[in-house]
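K.L.:
My questions concern the predicted model and sequence given below.
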Amino acid sequence: MATVSADKPRYVTLKILMPNHKSSETEILIHKHLSENASEDPRSRHVTALLDEFQHEGPNGKHRCLAFEPMGATATSLVDYLTGNNPNIELLDKNNPPEEEYSDENDSEEEYFDQDNPQIIYSAVRYPKWIAQKILGHALRGLAFLHRNGIVHGDLHPGNILFSIDNIHTMGENELLQDEASTKIVVRRVGEERGRSTPMTLFLAQYLHKHIKLDSRLVIKLSDLGASFWVDSPPKQTETPIALRSPEEIFGQNIGTGIDIWVFGCLMFEFLTGNKLFSVIKWGPDPEAQESADDGHIMQLNEIISPLPDAMMELWPRSSECYGPNSEALNPFGDEDAYVCDSIEKKFHNEKLPEIDDEEEAILMSIMQQILVYDPKMRPSAEELLKHPWFADQEVDGPQQAMD
C-alpha cells in the first residue's frame, strides 16, 4: 500500500503487472470502461475501482502499475479471526452485528481442510450466516455490474472477494505500517549467484483485517480483473480455480458469463457450509495429471449435481473407465472400491450453517439447483438472481444506503 501526494493525499493499493504481459492492456481497458459507466450503476461499488495507472521501469523491464482503493482482507483470510475460529474474538450476533474492530492477537486454533492430502478433512471454518449472506449478495451485485458491461470476471474465488475498510484515509501511517519483523524473509539463492533482478528481501502479505468493522456499513467487493475478458472475446484458457471450473470449461466448450454464475453457485455452498462443493486436485503439470483431475471432477459432477447428459458423456473420452455399462461408478485410480459422493442435497443438509432452518434450506437449495445446471444458457443471470427475495431483501443499492 502507498500514499499518493496530491491536493487530497490518500492511501492506495498498487498492483504491479508483469512486464510486456499480454493481458495487462486488456485489464486496463476493462477498468477504464467500467470507470466510465460506474456513476450510472450503484452496483459498481461492489467492484474495486481503478484510481490511476502509470509506468515504472525496473530491472526486469517496464511495468504497468495500477492504483486501487485499499481494501481490508479477503474472504479467505478474514474467517480465521472470527469467533469459533478464534476463541479470543467476541461472538458475532447475526441480529446485532458488533461495531468494534477485530484483533489478530492470537492465531486460530481451528484445523482446516488439507488440499495436499484430500483424505484429511477437519472441522469447518466458516462465517456466521449474516456475513455469508452479505458476501454472496455483494459479490452477486459486482457480477451484475460486470456482466451488464459485457465483462466476465473469469477468476472468481474467495481470495478475490475483499472486505472494505471504513475511514482508512483518516488513519495515520503508523497505524497501517507493516510489521516487518513477522513478515520479512531474506532471499538466499542456492547454487547460483544472485541476479540483478533477484530480490534481496520478500515480505509476506499482511492483511488489514483488524481495521475492518463488521457492522451495517460493511461493503464487500470483487477484485483482480487480471483474468477478466470481454464477453465477445473469450480466451482459449481461463484462470478459474480447478475445483470451481464450469462443465463448459472442463469440456472445452464456448464460455461466457455462465462460468461466473457457476462459480457463484459453488461459492453459495462453500460460504453457507464452510466446505468446498468439489474436491479436485491436480498432481503435477503433465497432461496425465490434468486428465486425472478432469476425470475426478466429472465423476463428482455426475454424483453430486446430477447424471451427465448423453451428449456430454460423449465428449468424455475416458467415460468407460469411470462408469460401467449399467452406469455404475468405477474407480479409474486403481483402488478396489469406487468412491461415491453424496448428492448436493444431502451434503447441504448435513453441512449447512446452524442458523439455516429447514424452510431456508429448501429456498437455498432451490437457488443452487437453478444455478448448477450443465447448460450455461439455462442458468439464471446475475440480474435475475438479484430479484430473488433472499438477495433482494438484504438492502437497496445506493452509496448512502445502510445495510441491515
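P.N.:
Arrived safely, thanks for sending. Residues are numbered from 1 along each chain as shown.

K.L.:
okay, CA-based contacts and neighbour counts for the rest of this
P.N.:
OK.

K.L.:
Near the residue lying closest to residue 271 once chain neighbours are set aside, how many other residues are there?
P.N.:
Nearest non-adjacent residue to residue 271, counting by C-alpha to C-alpha, 6 or more residues apart in numbering: residue 132, 5.6 Å away. Counted by other C-alpha atoms under 10 Å, the residues lying close to residue 132 total 21.

K.L.:
Which of the helices or strands spans residue 132?
P.N.:
Applying DSSP states H and E as the criterion places residue 132 in helix 129-148.

K.L.:
residues of that helix that come out buried?
P.N.:
For helix 129-148, a neighbour-count test (16 or more other C-alpha atoms under 10 Å) marks 129-147 as buried.

K.L.:
Over to stretch 46-64?
P.N.:
So, applying 16+ other C-alpha under 10 Å, buried residues of stretch 46-64: 46-50, 63-64.

K.L.:
In addition, the following structure is provided for comparison:
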Amino acid sequence: MSSRQFSLASCQHASRLHCHRKRITWWPFFGTKSCYVHTTCNSSSVTVEERPERYRRGGYHPVYLGETFNNKYEIISKLGYGVYSTVWLAKDLTSQSPHHVALKILTADSYGCSKPVYELDILKHISQTDPSHPGYKHVVHLLDNFIHEGPNGKHLCLVLEVMRQNVYNLQQSFPNKQLPVHIGRQITKKILHALDWLHDSCGIIHTDIKPDNILIEIPNVNEAVQKHLNQMKHSNSGQLEDSGLTSRSIATDVVTETSKINIRITDFGVASWKDDQLTELIQPPSLRAPEVFLGAPWDSSVDIWGFACVIYELLQGRVLFRGRPGPKDAWTAEEDQLAQMIELLGPIPVSVRKRGKRSNKFFDEEGNLLHIKQLYPYSLRDLLAQTTNTSISKEDYEKFEAFLRAMLQYEPRDRKTPKELLEEPWL
C-alpha cells in the first residue's frame, strides 16, 4: 500500500489532509521545552515565546516592564509576538482618563531596509478611508506611530487598538475544535464586510487572512485590562526563567454558542496594494490559492480562496488542504497540496496552468502531475457529510457547500466577490 493509499485509509477519506492538524510545536528554549498552551476562553492564553537568538542586530528590540516609549507609552505586559514583531500592552500616559493601547514593535530589519513593507502606509490609508462603510469597524486601526532606536537598530512602532484573543484560540475552546454555526456566521459576515471595504474602497489585498489574524473585540477595554493585570499578579506563568515575559492574551467573558461577538482583522505586515504587489509568494501554505502555487498572476480573489479554507477549518475543526512531502521526497508538499485540490475540486483548467511560471514544475504537457500518478477523487459533499458539528443541520450543510464552492474556484475571476458572497443563502 502506498503512503497516499495509507493516508486515505487512516483518514477514511480521499486525502490524508483531513487527519486533524497538530498545531502544537515544540521548540528548545533555554535548555527546556516550551509549547503552545491554551487554557479556556475565560482565562488568558500563554504561548511559546520568540527565539532568544532573534534579539540581535536587525532583530527584535528588548523591552522591559515599566519602560516608556516615545515619552508616552508605558509597557504593562506582553500580548504576543510574530516573525517580524513583538506586541505589548501599554498605557497612554498623556491621556487624562485610563487609556490602553497595543504597541507593536517591528524588528529592525523589517522596515526601511532593502525589502519593502507596506504596513505603515496601508494602516494610515485605511484609517482615512470611508469610515461609513460597514467593513471599516472590522479592521484594527492605527492610533499612532513612531521610530524607536535601540541596541539592535531602528524599530518602527505601531500603536493599535487593544483586542482580546484570536479566533484560533476561540476555536480550541469548543468541542472537537468546531465553532458553533451561529458564531461562524457572525465571523463570516464581518470578515466579508471587511474584505469588501479593503478590496474596493481601500484597494488593498490582505494576503494573510487566517484564524490567528482575526481578533475578538473587547467591549470594555479598561475593565478587561484591570482583570488581566489582577490575573498576572496571582500567576507565576507570566515569567519564563531567564527570559523575560511570556505572552498572555487579555481575558474576557466566556464565548458561548449564543454569544454575539465582534471581530477585527489585524496584521497588515504582508498586505499589498492591488496595483503594487509586495511579492509573488503569499499566503500560509495551507490557505494558499492555486494560482500562487503555480506562479501565476494573482489579485484580491486570493483572500476569498484563503477565507474559504479558514471558515471550513473553523466549523469543521480540521484543515481543508495541507500538503505533505512523499516518502523519500517522492513528491513535494506543494505537489501534494495541488493533488488534494484536484481530488476535491477536479482538474485545474488549462487556462490557469498556462499562466503559471512554475506549472512545469508540477505538471506534464497533458496536465498530469509529474510525481503523483494515483489520485482519489471525492466530493465536497462527501467531505462535509463526515462532520461531527451538531450545530449544523443537513439543510445548512447544503447551503454551506454552495457557499464554499462559490469561493473555491480555480479561475480567480470565477470566485464571488465579498459583496456577492454576503447574498449567499448560507448567510
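P.N.:
Looks like it arrived, so ask away. Owing to the predicted nature of the structure, the values given are computational and were not obtained by experimental measurement.

K.L.:
coming back round to it: from the buried residues of stretch 46-64 of structure 1, which two are the most distant?
P.N.:
46 and 63 (26.9 Å; C-alpha to C-alpha).

K.L.:
circling back to that earlier point, elements contacting the helix holding residue 132 of structure 1?
P.N.:
Other elements packing on helix 129-148 of structure 1 under the criterion 3 or more C-alpha pairs under 8 Å, 6 or more residues apart in numbering; DSSP states H and E are strand 220-222, helix 258-273, helix 382-386.

K.L.:
Quick one: closest of these to residue 359 of structure 1.
P.N.:
helix 258-273 (14.7 Å).

K.L.:
Contact partners for residue 100 of structure 2?
P.N.:
By C-alpha atoms under 8 Å, 6 or more residues apart in numbering, the residues touching residue 100 of structure 2 are 89-92, 162, 221-222, 225.

K.L.:
Structure 1: strands as residue ranges?
P.N.:
With strands called from DSSP state E, structure 1 shows them at 2-4, 10-16, 50-58, 61-68, 73-74, 151-152, 161-163, 184-186, 201-203, 220-222, 229-230.

K.L.:
Please work out which residues of structure 2 line up with the second one.
P.N.:
Counterpart in structure 2 of strand 10-16 of structure 1, with TM-score structural alignment as the criterion, is residues 99-105.

K.L.:
can you give me how far the matching stretch is from the chain middle?
P.N.:
Centroid separation for stretch 99-105 of structure 2 versus its chain: 20 Å, with C-alpha atoms, centre = their mean, to the nearest Å.

K.L.:
and it, which residues are buried?
P.N.:
100-105.

K.L.:
Could you identify the most distant pair in these?
P.N.:
Among the buried residues of stretch 99-105 of structure 2, 100 and 105 lie farthest apart (C-alpha to C-alpha), at 15.8 Å.

K.L.:
List the single closest residue to the counterpart of residue 65 of structure 1 in structure 2 in space, sequence neighbours excluded.
P.N.:
Counting by TM-score structural alignment, residue 65 of structure 1 lines up with residue 157 in structure 2. Nearest residue to residue 157 of structure 2, sequence neighbours excluded (C-alpha to C-alpha, 6+ apart): residue 105, at 4.5 Å.

K.L.:
wait, isn't residue 159 of structure 1 in contact with residue 72?
P.N.:
No - contact criterion C-alpha atoms under 8 Å: residue 159 of structure 1 and residue 72 do not qualify, at 12.0 Å.

K.L.:
can I get the buried residues of stretch 46-64 of structure 1 in JSON lines with distance to residue 33 of structure 1?
P.N.:
Listed next are the buried residues of stretch 46-64 of structure 1 as JSON lines, based on distance: C-alpha to C-alpha, whole Å:
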{"residue": "46", "distance to residue 33 of structure 1": "16"}
{"residue": "47", "distance to residue 33 of structure 1": "13"}
{"residue": "48", "distance to residue 33 of structure 1": "13"}
{"residue": "49", "distance to residue 33 of structure 1": "11"}
{"residue": "50", "distance to residue 33 of structure 1": "10"}
{"residue": "63", "distance to residue 33 of structure 1": "21"}
{"residue": "64", "distance to residue 33 of structure 1": "17"}
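
K.L.:
And these, which is closest to residue 350 of structure 1?
P.N.:
residue 46 (31.6 Å).

K.L.:
Compute the distance between the counterpart of that closest one in structure 2 and residue 228 of structure 2, please.
P.N.:
Counting by TM-score structural alignment, residue 46 of structure 1 lines up with residue 138 in structure 2. Here the distance between residue 138 of structure 2 and residue 228 of structure 2 works out to 24 Å (C-alpha to C-alpha, to the nearest Å).

K.L.:
As a check, name the ranges of all helices in structure 2.
P.N.:
Counting by DSSP state H, structure 2 has helices at residues 3-11, 119-127, 167-172, 181-196, 221-233, 290-293, 301-316, 333-345, 350-355, 380-385, 394-407, 418-421.

K.L.:
how big's the offset between the fourth one and structure 1?
P.N.:
Yep, that's helix 181-196 of structure 2 we're talking about. Mean deviation of helix 181-196 of structure 2 from its aligned counterpart in structure 1 after superposition (mean C-alpha distance after the TM-score superposition for structure 1): 1.4 Å.
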